[in-house]
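Asks: Could you work out the structure for the sequence below:
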Amino acid sequence: MPHSTPTNDPVIAPWYKQPWLWFLLAPLFAVFIYGTSYAYLSVVTFDGMVKGDYAKTAKHFNQDSSRLDKAAAMDMQATISLDILTGDLRLLVTSSPTVTSSTLLLDVVHPTMASLDQPITLALRPDGSYYGSLNKTIDGKRYLHLTGPENSWRLSSEIHTPWPDHFSITAN
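Replies: Coordinates of the predicted model:
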């Protein structure tokens, strides 16, 4: 019968030095770290509300299209010319009856981040067109909302950069 001596017994390492244990615990630690960091970021970086004509009623959303319908009834259309280098906008509005407001408001709205929205006041020029300037450069998808000073009508469009030199917004 073989006799076992301390030199023949394998040395067993403590539990925290076992590789199979760390192989099992590493994903759990990673999930905990990523989960807490994402939870922290979701609380700290609030993106704000998405802009639109929505009202929450009971458990569904209703979109108010009365201003779009009024623009369609006026057969309204706007053509925008953009100087990409300077950010200057020139807008021509055609409608029946003719729009004679001294200013119009063009909202350049980012789909998800309210901090990237740009409200642009367009001033009427003697030639009948409206002029304004972008505050900062724009890239990516944007929604354009053109309204009058009394906010009774609205034209909306969606555009992606790079913007063309000329584009139209219609009441559809």
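Asks: okay, CA-based contacts and neighbour counts for the rest of this
Replies: OK.
Asks: How about Met156, nearest residue that isn't a chain neighbour?
Replies: Careful, residue 156 is Ser and not Met. Excluding the flanking residues, the one nearest Ser156 by Cα to Cα, 6 or more residues apart in numbering is His145, at 4.6 Å.
Asks: compare with the first, here's sequence two:
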Amino acid sequence: MRSNAAEPAETTPWYRQFWPWFLIAPPAVAVVGGLATLWLALSSPNPLVVDDYSRIARAIEKRLERDQAAAALGLRAEIRIVAAAGLVQVHLYPETVQPEALELRLSHPLIEERDRVLPLTRVPDGWSAELEPPEGRWYVQLYPGDRVWRLSGELTGSRSLVLVPPAYADPP
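Replies: The predicted structure follows:
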């Protein structure tokens, strides 16, 4: 009679055991996650990253020049939104400054598609344009047709706004 102790125990193949799969799973998941992250990064680049810093610097400098030109002229504008009539009224001071054309730009802080540029029409008591009353927060810019100067401010839920040039410190 033979003893069963001398016979080798039956072993199952490695791919049918728990521990190899337990050790293979984390690196495999990491590789799949890395490839998914790489695909997301390459398929949807971030539009907020800017490459041309000198162009931005020139635009900021130009904006400062426009603000300084408005300050040199002593400009001030009062903007009033008449919701019932669907109008925006603009009064520009001093009254000696009367440009040929005047534009009002309303910029939404988050959604570019909501931005509006309104050409203003001269009326006896200032300037006016049709405007559906905006809700929420808006950036406002007022500038002439030749864009030599600009007044800017922020409209936050109210129906009136006074635009004045910002005060900049003179460079040393």
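Asks: The residue nearest to Ser156 of the first structure sits in which helix or strand?
Replies: strand 141-147 (DSSP states H and E).
Asks: contacting residues around Tyr38 of the first structure?
Replies: Going by Cα atoms under 8 Å, 6 or more residues apart in numbering, Tyr38 of the first structure touches no other residue.
Asks: In the second structure, what sits opposite it in the alignment?
Replies: Using TM-score structural alignment, the partner of Tyr38 of the first structure in the second structure is Ala41.
Asks: ok so, going back, and the strand holding His145 of the first structure, what does it pack against?
Replies: On a contact count with 3 or more Cα pairs under 8 Å, 6 or more residues apart in numbering; DSSP states H and E, strand 141-147 of the first structure meets strand 103-109, strand 154-160.
Asks: Tell me if I'm right that Pro97 of the first structure and Met74 touch.
Replies: Yes: with contacts counted by Cα atoms under 8 Å, Pro97 of the first structure reaches Met74, the gap being 6.6 Å.
Asks: Which of these two has more residues huddled nearby?
Replies: When neighbours are counted by other Cα atoms under 10 Å, Pro97 of the first structure and Met74 differ, and Met74 comes out ahead with 17 against 9.
Asks: And that one, how far from Thr94 of the first structure?
Replies: Going from Met74 of the first structure to Thr94 of the first structure by Cα to Cα, to the nearest Å gives 9 Å.
Asks: swap in Ser101 of the first structure?
Replies: Going from Ser101 of the first structure to Thr94 of the first structure by Cα to Cα gives 13 Å.
Asks: try Arg67 of the first structure
Replies: For Arg67 of the first structure, the distance to Thr94 of the first structure - Cα to Cα - is 16 Å.
Asks: Equivalent analysis for Asn172 of the first structure, please.
Replies: Per Cα to Cα, Asn172 of the first structure is found 15 Å from Thr94 of the first structure.
Asks: for the spatially most central residue of the second structure, helix, strand, or coil?
Replies: What sits nearest the mean C-alpha location of the second structure, by Cα atoms, centre = their mean, is Leu110, with 4.8 Å. Reduced to three states with DSSP: H, G, I helix; E, B strand; the rest coil, the structure at Leu110 of the second structure is coil.
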